[in-house]
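[1] for reference, the sequence and a predicted model appear below.
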Amino acid sequence: MSETMSQEQLEAVMGLIINAGNAKSDAMEAIQAAKVGDFALAQEKLTAADQALVEAHHSQTGLLTEEASGNPMTVTLLAVHSQDHLMTSITFNDMAKEVVDLYKRLGNE
């Protein structure tokens, strides 16, 4: 087993970090849009966040498939960080959807 990640593994890890970061940013922008009553933009940002998470999951699935095929990755701080980033972004995205919904309800009262 190699002591470093392959180029493909590094690209997958970076894909996780980049796409998870984009998802979290889009989710935050959705909250900010909802806060000022722009629910169309909020929905657009939530949709973008969901798509970024799909892309991040593709990267993660590639890594899992490689490991299941007998090509495990050396666990590095960068790999752990990418997984942490993904899980945080998923949670933040879920919460953003709830916050946007709350703003919609408050606006309708």
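    That came in fine, so what should we check first? Not measured: the values here are computed from a predicted model.

[2] every contact and neighbour count from this point should use C-alpha atoms.
    Will do.

[3] for stretch 80-94, which positions count as buried?
    For stretch 80-94, burial by neighbour count (16 or more other CA atoms under 10 Å) applies to Ser82, Gln83, His85, Leu86, Ser89, Ile90, Phe92, Asn93.

[4] I'd like the residues you listed as CSV, with distance to Lys35 and secondary structure appended.
    Formatted as CSV, the buried residues of stretch 80-94 follow (distance: CA to CA, whole Å; DSSP: H, G, I helix; E, B strand; the rest coil):
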residue, distance to Lys35, secondary structure
Ser82, 30, helix
Gln83, 30, helix
His85, 25, helix
Leu86, 25, helix
Ser89, 20, helix
Ile90, 21, helix
Phe92, 16, helix
Asn93, 16, helix
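
[5] adding another structure so you can compare the two:
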Amino acid sequence: MKEEKKIDLEEMALEIITNVGTARSMYVEAVEAAKTGNFEEAHNLVAEGEKIFVNGHHAHADLVNAKIGVEELQYMFLVMHAEDQLMSAETLKIVCDELIDMLEAKAKQAN
């Protein structure tokens, strides 16, 4: 039973990392699209990334609410990495939104 808890904790952390890592990559792609003037694609990538980010956020909430015993402490570094990825993706999304807005406004002024 305790081994099952460890596996679940590891799986939850990896689910966070996978989802928010994918979202973060989409935010970077969105900025690249905006830099080339493809603002519709940029906004679509941000929206798609945000949906994936929410999955990671839900997995994080499940992890926070999980009862963790002493045996599971060995997985805490993985959990800390997952949380770092979560916060990093959230920050990048904010910066991404701002960059796209700035590039879009600049493109409209140029026309």
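    Alright, I've got the coordinates. Fair warning: this is a prediction, and the values are worked out from it, not measured in the lab.

[6] turn the buried residues of stretch 80-94 of structure 1 into TSV, including distance to Leu53 of structure 1.
    Listed next are the buried residues of stretch 80-94 of structure 1 as TSV, based on distance: CA to CA, whole Å:
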residue	distance to Leu53 of structure 1
Ser82	12
Gln83	12
His85	11
Leu86	8
Ser89	8
Ile90	7
Phe92	11
Asn93	9
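
[7] now, among these, which is nearest to Val100 of structure 1?
    Nearest to Val100 of structure 1, judged by CA to CA, of those is Asn93 at 10.5 Å.

[8] correct me, but that closest one touches Ala23?
    Yes - here Asn93 of structure 1 reaches Ala23: they are 7.2 Å apart, a contact under CA atoms under 8 Å.

[9] list residues touching both of these two?
    Counting by CA atoms under 8 Å, 6 or more residues apart in numbering, the common neighbours of Asn93 of structure 1 and Ala23 are Ala49, Asp50.

[10] nearest residue to the residue nearest to the spatial centre of structure 1 other than its sequence neighbours?
    By CA atoms, centre = their mean, structure 1 has its centre lying nearest to Ala20, at 2.8 Å. Leaving aside its sequence neighbours, Ala20 of structure 1 sits nearest to Leu86 (CA to CA, 6 or more residues apart in numbering; 5.1 Å).
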